[in-house]
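Q: 3D model of this:
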Amino acid sequence: MSTPNETVNHEELDEGRRTLLKLAGVGVAALGVASVAGAPVFAQGEAEWDKVFPKSEKVDHEKVSFKNRYGITLSADLYLPNNRPDSQLAAIVVSGPFGAVKEQSSGLYAQTMAERGFVTLAFDPSYTGESSGEPRNVASPDINTEDFSAAVDFIGLRPEVDRERIGVIGVCGWGGMALNAVAIDKRVKAVVASTMYNMTRVMSKGYNDSVTLEQRTKALEQLSLQRWADAEKGAPAYQPPYNVLKGGEAQFLIDYHDYYSTPRGYHKRAVNSGNAWTQTTPLSFMNMPILTYIAEISPRPVLFIHGEKAHSRYFSETAFAAAAEPKELMIIPGANHTDLYDQVDVIPFDKLQSFFDQHLSV
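A: Take a look at the predicted model:
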């Protein structure tokens, strides 16, 4: 039995990391090189445009920040229609994908929905992007669920917003977090999960639930040993590169690379764009499943959107089956997982608008 002062067997750790990444689904294209983005910057007000999508002339943009109930300061972009009426508007909170930042997909969703008449807020989850929290680039099913409710706290206090008409959009891994948050946060009137991942499921069971008990146990043994290594060093180790293509990768990994590691979607603060999660990030995800109470979103409506060709489609299909009415599953013909990140001719914005117009009506 190891003690804190004993030397960790690093060869064993390396083997365990490879096992974990291969079998426990930790990668999920949410990993970058083993470096960490710099300290967050909490800018507020107007700022230089630093998004991967063009700025809309139909929308007013403001950088804002607020705290969640754990005291972590979240950085966000607030989008408001610039032709808005004097009356209060419906609002939508947006985040995701897992390992992305608000300057990427969530910001595109938020800005586009603001063009369509909603007050919207795209935020960086705790410990990532411009949001606070140390160490950098660690995730938690509990804290990241809370982040959505903290965003609802903030936007519901804005004078432009009718707090009785707030919806949520979660993209990819934050689609699962959004559903988890809305199940307990009864202030939210409607929720959309786009190209959803259930991060606790994939980390604990692997893709298509393929991880055996023996493999899961081995992964947890190695993660436990990693805690000794981190404790000895006084800082967490970070995961190895994942969006570096060497040839022979599955198509979905190529798709992730083509978004996060090319001008299409690269952003220096994104975990997925050349940074990395901590080695021990999977621990709580492997022990605390989200979506246990997904049926309790009802009677509020939930809309699942997924690509027909997405490797992740089964996450939405099984979550849809577990959800209660009213619910809807929209499959986009020919679309893969990342098409729903930024392809404006593929993302069904007309459907999103009609869904929220109906369910966030006065």
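
Q: CA atoms for contacts and neighbours, from now on please.
A: Noted.

Q: longest helix of the protein?
A: For the chain, the longest helix by residue count, based on DSSP state H, is helix 213-233.

Q: Helices along the stretch 51-200 of the chain, start to end?
A: 105-115, 141-156, 173-184, 199-205 (DSSP state H, counting those that start in this stretch).

Q: Including mean neighbour count, could those go into a markdown table?
A: Below are these laid out as a markdown table (neighbours: other CA atoms under 10 Å):
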| stretch | mean neighbour count |
| --- | --- |
| helix 105-115 | 26 |
| helix 141-156 | 21 |
| helix 173-184 | 27 |
| helix 199-205 | 26 |
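
Q: One more sequence to fold, the one below, so I can look at both together:
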Amino acid sequence: METAIQHQAEPTIGRRNLLKLTGASVAAIGAASMFTTASARAQNMTTEWDKVFPKSDKVDHEKVTFRNRYGITLAGDLYLPKDRTDRRLPALAVGGPFGAVKEQSSGLYAQTMAERGFVTLAFDGSFTGESGGEPRNVASPDINTEDFSAAVDYLGLHASVDRERIGVIGICGWGGMALNAVASDKRVKAVAASTMYDMTRVMSKGYNDSVTPEQRAQTLEQLSRQRWADAEAGTPAYQPPYNELKGGEAQFLIDYHNYYMTPRGYHKRAVNSGNSWTQTTPLSFMNMPILTYIAEISPRPVLFVHGEKAHSRYFSETAFAAAAEPKELVIIPGASHADLYDKIDLIPFDKLQSFFEQHLA
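A: Model prediction:
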């Protein structure tokens, strides 16, 4: 079922801007390195409220940690409705966007859904934010998919949660991770992907699948040789800082800057807020399409939410076409990709609430 507005053609992305997210300069994702038990521990966690959104007086909040299947300790923010009494509640694991931290969009989504009656857990992915794992600021389609299931582990053991009523929300690049996790993790009863990116698709094929075989081969040649440089140095090389503007960027890159690099959304621990991924971060995404089994989410429902004017809209449209019923695609009129990170007047929280109330009943 599709609601809201009709599809429109995606804008064309020029090669200059395309190559900012493909090849060695991509803000993408990485092969997880060997790490010691000590390096898998969580980072020093803050105790003060350092979110980019105000604290709600309708929920209780606490910092928590939990481990994934690879032994990495993840850091999270748990939000519980103040009026929960002793009853067990439905719960939501919330992750994303890609390169963000739990103090940004995922925390806003989690706190807002907790205000609406859900126990929610926003968490930092492995190797980022306050979560453990070294080297810092790498990612993996496998490990980050596992991070969602580890969050489900945690929620299912919590005294306030009904473990048979757990859902997932993934935002931006973690929307694709969420769909991949739910396809294999049958404990999850419903999933929503907001302003979704398929990071394996954009990393391997570029925006609008425009990377040629020759460009892909050149990228892999460069990344492969960077491994020798990293091995010789004993530490990974990092890309230039993310979301700094030099002029002439596409509008969506300006939108990213306006979220991640201004008081609106800046957070010092976020990769996207002027920090960097390692140069070899695209490697583990190049050969691993994460949405291959999206149809296996069925018969559990999937909800896609995307902005009408988002450069990334085609990711949700393609995934929606590949998913099996029950499914729904909601297009938000006038919204860009980053608008659905934090604009309360555009994020359809009423729809998210009704969707999960219906399917986590």
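
Q: And the TM-score between these chains?
A: For these two chains in superposition, a TM-score of 0.90 is obtained (TM-score structural alignment, normalised by the length of the second structure); 335 aligned residues with a CA RMSD of 1.8 Å.

Q: longest single strand anywhere in the second structure?
A: strand 161-171 (DSSP state E).

Q: how far out from the middle of the chain is it?
A: With CA atoms, centre = their mean, to the nearest Å as the basis, strand 161-171 of the second structure stands 16 Å off its chain's centre.

Q: before we move on, the earlier item: and the longest helix of the first structure, how far from the second structure on average?
A: Here helix 213-233 of the first structure, set against the second structure after superposition, deviates by a mean of 0.3 Å using mean CA distance after the TM-score superposition for the first structure.

Q: What segments of the first structure are strands?
A: Under the criterion DSSP E, the first structure contains strands at 59-67, 73-81, 89-95, 119-123, 161-171, 190-194, 302-307, 327-332.

Q: Distance-wise, check residue 277 of the second structure relative to residue 138 of the second structure.
A: Distance of residue 277 of the second structure to residue 138 of the second structure, computed by CA to CA, to the nearest Å: 6 Å.

Q: Could you give the separation of stretch 83-99 of the second structure from the chain centroid?
A: Worked out by CA atoms, centre = their mean, stretch 83-99 of the second structure lies 16 Å from the chain centre.

Q: Distance-wise, check residue 99 of the first structure relative to residue 319 of the first structure.
A: Separation of residue 99 of the first structure from residue 319 of the first structure (CA to CA): 21 Å.

Q: go on, residue 232 of the first structure?
A: Residue 232 of the first structure is 41 Å from residue 319 of the first structure, by CA to CA.

Q: Mind putting the strands of the first structure into TSV with mean neighbour count?
A: Formatted as TSV, the strands of the first structure follow (neighbours: other CA under 10 Å):
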stretch	mean neighbour count
strand 59-67	19
strand 73-81	25
strand 89-95	28
strand 119-123	31
strand 161-171	24
strand 190-194	27
strand 302-307	25
strand 327-332	17
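
Q: of those strands, which approaches residue 134 of the first structure most closely?
A: Judged by CA to CA, the one of the strands of the first structure that comes nearest to residue 134 of the first structure is strand 73-81, at 11.3 Å.

Q: with the second structure superposed, average distance for that closest one?
A: Aligned to the second structure and superposed, strand 73-81 of the first structure gives a mean residue distance of 0.2 Å (mean CA distance after the TM-score superposition for the first structure).

Q: contact partners of that strand?
A: The contact list for strand 73-81 of the first structure (CA atoms under 8 Å, 6 or more residues apart in numbering) reads 42, 58-68, 102, 107, 110-111, 114-126, 129-133, 147.

Q: Residue 99 and residue 319 of the first structure: which is more packed in?
A: Each of residue 99 of the first structure and residue 319 has its neighbours counted (other CA atoms under 10 Å); residue 99 has more, 29 against 22.

Q: What separation do you get for the more buried one and residue 272 of the first structure?
A: Residue 99 of the first structure is 5 Å from residue 272 of the first structure, by CA to CA.

Q: what does residue 233 of the first structure give?
A: Distance, residue 233 of the first structure to residue 272 of the first structure, by CA to CA: 25 Å.

Q: out of these two, which sits in the busier spot?
A: Between residue 233 of the first structure and residue 272, counting by other CA under 10 Å, residue 272 is the more crowded of the two (31 against 10).

Q: What's that one aligned with over in the second structure?
A: Matched by TM-score structural alignment, residue 272 of the first structure corresponds to residue 272 in the second structure.
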